[in-house]
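have a look; sequence and predicted model below, questions after that.
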Amino acid sequence: MRIRKYFRGSGRVLAFVFIASVIWLLFDMAALRISINDVNTQLLKEVIVKQREAVKQQATKRTNVANRGGFKQVQKVDLDLETEVKISDEGDTGNDDVIRKRTRVNPAVKDIKFNEHIQSKETGQLRLWDGSKALAKYFEREIGKSEAAKPQASTSTTAPRKVAAKVTVRKKNDNIDQRVKQAEATVPVSEARKNASENAPRKVPVELPNLTKAPPSGVEEKRHLTQEPKIKLEHSVQKANESVVKKAYKTQNKVANNVQPEKQHAPSKEKAEAVHTVKPKKNNLESNVIVEGKQKTATNQSDPNGVKHQAHAMEKPVVPQHVVNKPNDTVTRKPGVHKVMLLDVTQKPRDPAAVGQFGLAAVVPRDKEGEMRSRWNEGHFNVYLSEQIPLDRAIPDTRPQACSENLVHDDLPTTSVIFCFVDEVWSTLLRSVHSVLNRSPPHLLKEIILVDDFSTKEYLKDNLDVYMSQFPKVRIVRLKERQGLIRARLAGAAVATGEVLTFLDSHIECNVGWLEPLLERVYMDRRKVACPVIEVISDKDMSYVLVDNFQRGIFKWPLVFGWSTLSEEVIKRDKMKDSDPIRCPVMAGGLFSIDRKYFYELGTYDPGLEVWGGENMEISFKIWMCGGEIEIIPCSRVGHIFRSENPYKFPKDRQRTVERNLARVAEVWLDEYKDLFYGHGYHHLLDKGAVDIGNLTEQIWLREKLQCKSFRWYLENVYPDMNAPLVRAEGLIFNLGTRKCLTLEKGVISFDVCDLNKQSQHFNHTWMRNLQQRGSCIGIQGPREGVAIQPCDNASPRLRWLHKSLILSSSLVEHFIAEHLAQRKCLAADPYGKGLHLNECDPASQFQKWHFTNYYTP
């Protein structure tokens, strides 16, 4: 009754129905929302699982790529990672002891952090840090703890504590596919390097590529895959440097115990037991090259006791390096720095009383003076004293004081040091090699390549092979016929594997800290070519002599190399210190470091140059005019034996060979200034019938391809203090007899009142010694030797007139003397002003005396 009474009336019924409908709708919407959430959650889980699997696969790929490429890090992955490397000084028990990567990724995986290979400071082992912990936290936060706890979620979204990634280490042998087994936690670096070192052959047969073209990319990649892992440390650098010296000294002293010091110099007559010859494919110069191989250990045949030597101590890498991202357009690297390593390793404790020790002058005993004189021509220096001096003698540190405090980068490029020699004196060649081995950081010295340019001395054959076999980093390349310095360097560069090529002469001594400053400049700009300060080793007493600071290489006409000291004005203006690099217009040519790839981009040396001469001019002009720079680095010092004459034999006439080379350089690089070269005594080279300078098409095309600047730009921007006028004299030509000026109108010569505004009175006396107005020249014509106007031809001697020349007597300097005539005849004005005649020279005749308005040379 109460219920019926309650629902009495239609209004109450409708109200109840409405309220019930609303309540039912709310329950329905709640159920629908729960269903939608379940679907969204499942979809989100599936998306995240896929992303996680993709990330894990990408990380595994990066790990394998890094191991195959010497542990180099990949610049970018699918998540658009951008890395910044940090190293903590803490222990190896937490996040602070690893190399961490701060990442910037897409919003879907915002907080994921990936960690690459690390090295524990305490264990020296390589670890693959597990970044899955951060990944799991992200999943839990996005999906929810309740969903993460479900069975299907735990199997698909929960990350393990360790990521099992394969770390593959390639051995340094021909079987590249042989790999180390999978390692999950750690891979010992020292053991991997040991295996690589033990399996590495001492010498690898090389098929030389075209010497003027860069090696193919496939060769580059293969070499890259066989490099040892590099590890970069950005903390405790100085301590690591000290450990290098200590370990190197310790190992070297072990080797020294098996060496007879007093017998090191003596070349052996026995044949090497472990030398094999590799005959490369014939291709131009390639058919004339032999690469000698060495075993890891060999008997030192120059030791009468036949003691076997172990591998040189410098071969073992002591300081590991972490590999950082290489520079490109989007990533900037922030490597560590350290002071220059002052290595000076010796095979035995030095004898302070040894002849020439510490770079002091040596004295020839009176009873040995005859032997000294008789042996002088072997190298055109004191060969006798050179053989008395220790192969690893100490020399004074001549660097400016600031150099010892200078910092260089930890990840400098490696270098191949190339020595080219022919019939070099045994002791000087060995001393050159020892100075590089003993004073170069081992991790930067990739190899030493000795290029034998068909030497005839017996001691430079099997004996040299045996002696150098004790040094694993030394390779010998032998040319089958005499090629000369230029092509020998190209042969050495063709087989080099270092990132930087360092060319040295074979009678030098590198000073402490010589290498890193050179590599630092190339590291900072790959287009910089770095040269050491070349100091003097006396050819008479073998003393090491310091040279003046602020010197640079220059040239004078006709392309003659020389040294010049910067003026005090320039030093003060630029606020230069004695340790600052010096811009060098022309390198000396024998000693420099250049990026290997850049060397090939420049086209190397002109392969048309023969034997020796002019190559330093050619490559210097090419570097400067095609976008590079040459610098002398005062913190790098190398002593060099300067000799009074060139001891090398030339297959052809020496003078003609050098002149021909210089003519090629002038034709390709000097533009209109080539007249200055020919005009300074090389007119005869213009006679193509007498001198063939070869085809220049390829070199001219190369200059156009490289978009090189003009020689005028070079003079204005690189060598502005060079005096290089395009003509010897110009303006009006005034005749003292007629008191008028020479005039040329419509091909007719006459005299008129001097007027600077008349172009018909303007003449040039060119470097070809032509009296020229535009394209017309005054010359001698016909058997009667009449004076006439002819088209200009630089090769024609009948158009040349000596005037104001140093070869003339003082009484004839104002005359125009016909150059090609055996009997001297001079240009004379007609007394009546009707033309020119050729008469016998008369110092007193006023009609034979001429003056230009402007003279540019004495």
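Received the coordinates, thanks. What you see is a predicted model; the values in this text were computed from it and never measured. Residues are numbered from 1 along each chain as shown.

please count neighbours and contacts with C-alpha atoms only from this point.
Fine.

for this protein, longest helix please?
Secondary structure assigned by DSSP state H gives helix 10-68 as the longest helix of the chain.

can you tell me the SS state at the residue nearest in space to the middle of the chain?
The chain has I594 as the residue nearest its centroid, 1.1 Å off, counting by Cα atoms, centre = their mean. Under the three-state scheme (DSSP: H, G, I helix; E, B strand; the rest coil), I594 adopts strand.

and the nearest residue to L756 once chain neighbours are set aside, helix, strand or coil?
In this structure, L756 finds its nearest non-sequential neighbour in L732, 7.1 Å apart by Cα to Cα, 6 or more residues apart in numbering. With three-state DSSP as the basis, L732 sits in strand.

OK, contacts around L732?
Listed by Cα atoms under 8 Å, 6 or more residues apart in numbering, the contact set of L732 reads 741-742, 754, 756, 761-763, 851-853.

what's the most distant pair in these?
L756 and H851 (14.1 Å; Cα to Cα).

okay, the two: which has more neighbours?
Ranked by neighbour count (other Cα atoms under 10 Å), L756 and H851 place H851 first, with 20 against 12.

make sure I have this right: that one is in a helix.
No - going by three-state DSSP, the assignment for H851 is strand, not a helix.

go ahead and confirm it touches N735.
Yes - using Cα atoms under 8 Å, H851 is in contact with N735, at 6.7 Å.

can you give me the helices in the stretch 301-450 of the chain?
Taking DSSP state H, counting those that start in this stretch to define them, one finds helices in the stretch 301-450 of the chain at 369-374, 383-388, 426-439.

so what touches the first one?
It stands for helix 369-374. Helix 369-374 is contacted from outside by 364, 382-385, using Cα under 8 Å, 6+ apart.

out of these, which is most surrounded?
Tallying neighbours with other Cα under 10 Å puts V383 at the head of the contacts of helix 369-374, with 25 neighbours.

how about the contacts made by that one?
372, 375-376, 425.

ok, of these, which come out buried?
Burial by neighbour count, judged by 16 or more other Cα atoms under 10 Å, picks out 372, 425 from the contacts of V383.

put together CSV for the contacts of V383, with distance to N406 on each row.
Formatted as CSV, the contacts of V383 follow (distance: Cα to Cα, whole Å):
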residue, distance to N406
M372, 43
R375, 43
W376, 41
V425, 36
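
tell me the spacing between R643 and G747.
Per Cα to Cα, to the nearest Å, R643 is found 55 Å from G747.

follow-up on the earlier one: narrow the contacts of L732 to those in strands?
741-742, 762-763, 851-853 (DSSP state E).

for comparison:
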Amino acid sequence: MTRACINKILLTSKKTEKAEENIGLMQKAKAKMDQKKNERVRDPLEPGIQESFIKYKVAVDRTVKSVKKDVLKGKEVVVNIKDKRINAVDKGKPYALKETVLPRAKLKRQPGVPTNSTDVRNTGVHKVLALDMTEAPRDADAIGQFGKAAMVPSDKEQEVRNRWNEGHFNVYLSDQIPVDRAIPDTRPHTCSESVVHDDLPTTSVIFCFVDEVWSTLLRSVHSVLNRSPPHLLKEIILVDDFSSKEYLKNPLDVYMSQFPKVRIVRLKERQGLIRARLAGAAIAKGDVLTFLDSHIECNVGWLEPLLERVYIDRRKVACPVIDVISDKDMSYALVDNFQRGVFKWPLVFWWRRLSEEVIKKNHMKASDPIRCPIMAGGLFSIDKKYFYELGSYDPGLDVWGGENMEISFKIWMCGGEIEIIPCSRVGHIFRGANPYKFPKDRQKTVERNLARVAEVWLDEYKDLFYGHGYYHLLDRSVIDIGNLTDQIELRKKLKCKSFKWYLDNVYPDMVAPLVKAEGLVFNRGVRKCLALQKGSLAFEICDLSKLNQHFNYTWMRHVRQKDVCLTAQDKGSSLAMQPCDNTKPQLRWLHKVSNSALVEHLVTELASQRLCLEAGALGDRMQLKRCEPTSPYQKWQFTHYRAE
């Protein structure tokens, strides 16, 4: 026997001894976990515990068998008993089961029922479960795996362009990416060490969709199933808002039939996102409703931090941080932890980062919950009973748009809170265009919804909404925003606070002056100020102490004193003061219009030809004249300008 053969035998013997040692360690680890399982206190009130353990046991048994095969094949096996992790390393391809932690089964209160701080302190806690379980091992070389950017082959670029409008993102790449791909853990590093209570409420996850892309819908569902603690996930409800795509009919039923927790609800006609969500909520069995868009990917540990905030206070509405999935290359990228949802006029949602001053002043950490004035609306968890106590969504809102404003104002002004939870991360495909079809005009549908919100919730600040745009809404004969009686009565019943309270306490950095300008109205030509004398207009020597010289220029473009407004008469060039009425165009005046040669003029919107308010040279009269950009008799100045 040669020396080389002897060395080969010795090396094989060492590998066999090492393999047997690793298998022994594996069996000890499994036995230790089984022993803990038998010691657990099981409560029949929590059926998800048994289901969770069965899935866990199957996963461990499957992993042990796989490891034995790997050992026999000479692959390296790593067993870490301390961390309860079982990983097989084969060219960088990790097994699906990364971490197994059994949930505890202590129920010291009825989930969803209000608790006080003592109740919360007396229950057990555990570290957030960073579950990521798949049916089969992932292929580390798969396109888009680990949230990496995917590349389009040059011969497929035309197909990408042809299919773009199917979802207004790169549908071709989405279809190439595994529906259960791995994504990077974007949570702040302290989140993995945070603890939550053992008896968190269960949740129903509700997806509403219409003609959603097959691969993104499946990826959304798989991300919830793979990364949610089974005992907390009561069900997944898919609400099909009358889709026309054939693959979303029987093929979807067949595919989802393999998941007992997935239910599909099909609406008989197009209802829109708002009513589709209400349909899903109506049949939900979980204690908490979790609404998600149908083109998302939930990250590890996403669910428990949301449910924890609802557990602490059932009036808290918890939103995950929304990471960005690129619409072009499907890459997954984290976003800033200190972003919050706000609005700008006229009720347009946008993101604004907390200032460094606020962060330092409040000693905020990256993992701290953030008070959010306006939720984005697509992803949030809310106690089911509280959702209905608030009156759910306004059923008068059509299709899509404005529902996030309505429910955000309702939550804050009626005693609740909205928080963004940085330890909960969900990726979302942000698209450049809205692919939804509207039964009626899209813009008018959204504006109509926002007008309903403004009329019910903004109080005297609704003029800011109208004043920033949406002129045609002022004419009720053009768009009927519907009956608001029920919503107004609901606000009274809930004893909700004023919108001014909301601005002062929830969104104090919002600039919301009730008027655009105020004070004396000075004419540059006659060097005197406008005054109201016994119901008629006149000129007087300017005097701030005289109240009859004080006017407001409102967001409705009115020149107003108390309840009367400057009015251009229907015929001729005469003027008068009449009772203010937001619907009458002859009461509206343009003033301080940017990029205009008439920036200091008061321009009437009544005539087909624009006319300007002009003072007589002797200061004895006022009239409407053809606009002259340089005429000092047509230039007017208010004492204070609150907004441009």
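Cool, got the structure. A quick note: this is a predicted structure, and the numbers were derived from the prediction, not measured.

what is the nearest of the contacts of L732 of structure 1 to Q699 of structure 1?
F763 (34.1 Å).

need the counterpart of that closest one in structure 2.
If you follow F763 of structure 1 across to structure 2 using TM-score structural alignment, you land on F551.

tell me which residues in stretch 171-187 of structure 2 are buried?
171-174, 177-183, 185-187.

span of it from start to end?
End-to-end distance for stretch 171-187 of structure 2: 27 Å, by Cα to Cα.

equivalent range in structure 1 for that stretch?
Going by TM-score structural alignment: stretch 171-187 of structure 2 matches residues 383-399.

distance to V237 of structure 1 for the helices of the stretch 301-450 of structure 1 - can I get that in a markdown table?
Shown next, in a markdown table, are the helices of the stretch 301-450 of structure 1 (distance: least, Cα to Cα, whole Å):
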| stretch | distance to V237 of structure 1 |
| --- | --- |
| helix 369-374 | 48 |
| helix 383-388 | 38 |
| helix 426-439 | 18 |
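
what's the burial count for the residue mapped onto M625 of structure 1 from structure 2?
Taking TM-score structural alignment, the alignment pairs M625 of structure 1 with M413 from structure 2. Look at M413 of structure 2: counted by other Cα under 10 Å, it has 23 neighbours.

contact partners for M413 of structure 2?
496-499, 501-502.

if you set the cut-off to 7 Å instead, what comes out?
If a contact means Cα atoms under 7 Å, 6 or more residues apart in numbering, then M413 of structure 2 has 496-498, 502 as its contacts.

same question for R263 of structure 2.
236-238.

swap the cut-off to 10 Å and go again
Residues near R263 of structure 2 by Cα atoms under 10 Å, 6 or more residues apart in numbering: 206, 235-239, 253, 256-257, 280.

map S381 of structure 2 across to structure 1 for me.
Aligned partner of S381 of structure 2 by TM-score structural alignment: S593.

specify the local secondary structure of the residue nearest to that match when sequence neighbours are not counted.
Nearest residue to S593 of structure 1, sequence neighbours excluded (Cα to Cα, 6+ apart): T502, at 4.2 Å. Recorded secondary structure, T502 of structure 1: strand (three-state DSSP).

against R68 of structure 1, how distant is L802 of structure 1?
70 Å.

repeat that for K230 of structure 1.
K230 of structure 1 is 12 Å from R68 of structure 1, by Cα to Cα.

correct me if wrong: L217 of structure 2 contacts F207.
Yes - L217 of structure 2 is in contact with F207 according to Cα atoms under 10 Å; the separation is 8.9 Å.

between these two, which one's more packed in?
F207 (26 against 22).

picking up where we left off before, the residue nearest to S593 of structure 1 maps to what in structure 2?
That one, T502 of structure 1, aligns with T290 by TM-score structural alignment.

what sits against its match?
So T290 of structure 2 contacts 203-207, 236, 281, 303, 306-307, 317-319, 378-384 (Cα under 10 Å, 6+ apart).

one more time with 6 Å, if that's ok
204-205, 380-381 (Cα atoms under 6 Å, 6 or more residues apart in numbering).

would TSV of those residues with neighbour count and distance to Y393 of structure 2 be doable?
TSV is the format used below for those (neighbours: other Cα atoms under 10 Å; distance: Cα to Cα, whole Å):
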residue	neighbour count	distance to Y393 of structure 2
S204	26	17
V205	25	17
F380	22	14
S381	25	14
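
now for these, which pair is the farthest apart?
S204 and F380 (11.6 Å).

quick check: the aligned partner of V205 of structure 2 in structure 1 vs V477 of structure 1, distance?
Mapped onto structure 1 by TM-score structural alignment, V205 of structure 2 lines up with V417. Distance, V417 of structure 1 to V477 of structure 1, by Cα to Cα: 13 Å.

what of G775 of structure 1?
For G775 of structure 1 relative to V477 of structure 1 (Cα to Cα), the value is 53 Å.

re earlier: more crowded one of R643 and G747 of structure 1?
Using other Cα under 10 Å as the criterion, R643 of structure 1 and G747 rank with R643 on top: 14 against 11.

just the element for that one, please.
Using DSSP states H and E, R643 of structure 1 sits within no helix or strand.

now I359 of structure 2
Taking DSSP H and E as the definition, I359 of structure 2 sits inside helix 356-361.

now list the buried members of the contacts of R263 of structure 2.
For the contacts of R263 of structure 2, a burial check counting by 16+ other Cα under 10 Å picks out 206, 235-239, 256, 280.

related to what we said a few turns ago, can you lay out the buried residues of stretch 171-187 of structure 2 as JSON lines showing distance to D368 of structure 2?
Formatted as JSON lines, the buried residues of stretch 171-187 of structure 2 follow (distance: Cα to Cα, whole Å):
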{"residue": "V171", "distance to D368 of structure 2": "36"}
{"residue": "Y172", "distance to D368 of structure 2": "38"}
{"residue": "L173", "distance to D368 of structure 2": "35"}
{"residue": "S174", "distance to D368 of structure 2": "33"}
{"residue": "I177", "distance to D368 of structure 2": "33"}
{"residue": "P178", "distance to D368 of structure 2": "33"}
{"residue": "V179", "distance to D368 of structure 2": "31"}
{"residue": "D180", "distance to D368 of structure 2": "29"}
{"residue": "R181", "distance to D368 of structure 2": "28"}
{"residue": "A182", "distance to D368 of structure 2": "26"}
{"residue": "I183", "distance to D368 of structure 2": "23"}
{"residue": "D185", "distance to D368 of structure 2": "17"}
{"residue": "T186", "distance to D368 of structure 2": "15"}
{"residue": "R187", "distance to D368 of structure 2": "11"}
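
fine by me, thanks again.
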